[in-house]
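*Asks:* got a structure for you, letters missing:
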């Protein structure tokens, strides 16, 4: 389960975000002012920060700038009621990774969050290993394995496993895998993803009697974070 810090002072939107994200399987911490948000972001180990701009105490721009100055690379999705291009530019210039104008739909918010989490710029930035249960993916060395056993993966297989491991326990669509792993010039359909997933399962699941790569019917795949029994 991934941790998300929500810094939002609106008495209706803040709790609504917490309920919605919790329902999607995230663990959510909600704070209502910029000073506390900065303190919790620096002290915690969050996968992502949802940050309002207009906050009591420090505003979102100053919070984000302070986080980046401190070397924290956790992805930041900035929320604001402002929709001018200069407001967006200022938010991005202070180090935000994405920008969402109120009001917004929960569908768009969740899609933006998933995209940021898939980029791999998480609260563990600086550490190059993604983990899902006893399965690990070393992004620096381009190695992956389960416990002490290392897999022999092709570059495509490694890229697909990385794509799934960035958001363990959350589904990734075939289209998203195709867009991230294959060259933009590729014009084939998503059936090629199914072929590679089948090959990947034979290496990361079958030898261990595991079922960590789950099919999400009509959508794509999910990498579960369950530990194998010892």
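*Replies:* Good, I have the coordinates. All values derive from a computational prediction rather than experimental measurement.
*Asks:* okay, CA-based contacts and neighbour counts for the rest of this
*Replies:* Will do.
*Asks:* List the single closest residue to residue 162 in space, sequence neighbours excluded.
*Replies:* residue 137 (6.6 Å; Cα to Cα, 6 or more residues apart in numbering).
*Asks:* what about the strands in this protein?
*Replies:* 3-7, 27-31, 48-52, 76-80, 98-101, 129-132, 135-138, 143-146, 149-150, 172-173, 213-216, 220-223 (DSSP state E).
*Asks:* Which stretch among those strands is buried most, on average?
*Replies:* Mean neighbour count (mean count of other Cα atoms under 10 Å) peaks for strand 48-52 among the strands of the chain, with a mean of 26.
*Asks:* Now do it: which elements does it pack against?
*Replies:* strand 3-7, strand 76-80, helix 106-118 (3 or more Cα pairs under 8 Å, 6 or more residues apart in numbering; DSSP states H and E).
*Asks:* coming back round to it: export the strands of the chain to TSV and tack on distance to residue 112?
*Replies:* Listed next are the strands of the chain as TSV, based on distance: least, Cα to Cα, whole Å:
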stretch	distance to residue 112
strand 3-7	13
strand 27-31	16
strand 48-52	11
strand 76-80	8
strand 98-101	8
strand 129-132	20
strand 135-138	24
strand 143-146	27
strand 149-150	33
strand 172-173	13
strand 213-216	20
strand 220-223	18
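*Asks:* Against that first model, consider the following:
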């Protein structure tokens, strides 16, 4: 391609997906991950409507670094970083990066100096996907949610405890047909009873607690399998 030895059938003979793969420096994804994390912080600051001059994650008594988690080609990268003035301390995937100086940070561009080499890194965010490019190459990083949705980790129809409490009554049996709104489990919390009801018509597939059992917020109490 660089030699100009191509014709109009070039793309039909080569997979465009393969052509788009980056030929970058082996450390590029680490540098790009920290740039994506810093750009994300700058984006949140730009969108803030209150306390706009306070850095993201500021604490009057610092208790740990900021962090963000990305997926790069199926590999999870946890970025941890602390910024003091322009001095940036960071590690990616448990690997400490060299001496870093953050010259400037914006939602779409990060100016960073690493081991005496200054680089401008562009960041384009589309939802939770970060397209990052620099002289080192390009990377596509998918930012993972900091707090995964508990629903995604449980079986469909799972009934979760809305707060810590104690099970005082189980109103159904496994295999019983129930209608939407039917009480399934009753919890006692803060001297009040809280009824957890079936979210839809269906069959009680399982009951995961017993009367007298203490449960935490988010504990699966039962599963109601949806009819049909």
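*Replies:* Perfect, I can see it now. Note that the coordinates shown come from a computational prediction; the quantities given were computed from them, not determined experimentally.
*Asks:* Superposed, how do the two chains score by TM?
*Replies:* TM-score of the superposed chains, computed with TM-score structural alignment, normalised by the length of the second structure, equals 0.23; 102 aligned residues with a Cα RMSD of 6.6 Å.
*Asks:* Does residue 12 of the second structure belong to a helix, a strand or coil?
*Replies:* helix (DSSP: H, G, I helix; E, B strand; the rest coil).
*Asks:* What of residue 125 of the second structure?
*Replies:* Per three-state DSSP, residue 125 of the second structure ends up strand.
*Asks:* Can you give me the neighbour number for it?
*Replies:* Counted with other Cα atoms under 10 Å, residues neighbouring residue 125 of the second structure total 20.
*Asks:* Verify the stated contact: it with residue 131.
*Replies:* Yes: counting by Cα atoms under 8 Å, residue 125 of the second structure does reach residue 131; the two are 6.3 Å apart.
*Asks:* where's residue 78 of the first structure relative to residue 198 of the first structure, distance?
*Replies:* Residue 78 of the first structure is 38 Å from residue 198 of the first structure, where distance means Cα to Cα, to the nearest Å.
*Asks:* quick one on the thing from earlier: adding distance to residue 21 of the first structure, write the helices and strands packed on strand 48-52 of the first structure out as JSON lines.
*Replies:* Below are those laid out as JSON lines (distance: least, Cα to Cα, whole Å):
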{"stretch": "strand 3-7", "distance to residue 21 of the first structure": "8"}
{"stretch": "strand 76-80", "distance to residue 21 of the first structure": "14"}
{"stretch": "helix 106-118", "distance to residue 21 of the first structure": "8"}
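*Asks:* What is the neighbour count of residue 47 of the second structure?
*Replies:* Residue 47 of the second structure: 9 neighbours (other Cα under 10 Å).
*Asks:* what's the answer for residue 143 of the second structure, then?
*Replies:* With other Cα under 10 Å as criterion, residue 143 of the second structure counts 23.
*Asks:* ok, now how distant is it from residue 134 of the second structure?
*Replies:* Taking Cα to Cα, one finds residue 143 of the second structure at 19 Å from residue 134 of the second structure.
*Asks:* Residue 28 of the second structure now?
*Replies:* From residue 28 of the second structure to residue 134 of the second structure the distance is 8 Å (Cα to Cα).
*Asks:* what ranges do the helices span in the first structure?
*Replies:* Per DSSP state H, the first structure carries helices over the ranges 13-23, 34-43, 60-69, 85-93, 106-118, 155-165, 174-181, 191-204.
*Asks:* Actually, the second structure.
*Replies:* 10-13, 16-19, 28-47.
*Asks:* Please name the residues that touch residue 91 of the first structure.
*Replies:* 61, 78, 99 (Cα atoms under 8 Å, 6 or more residues apart in numbering).
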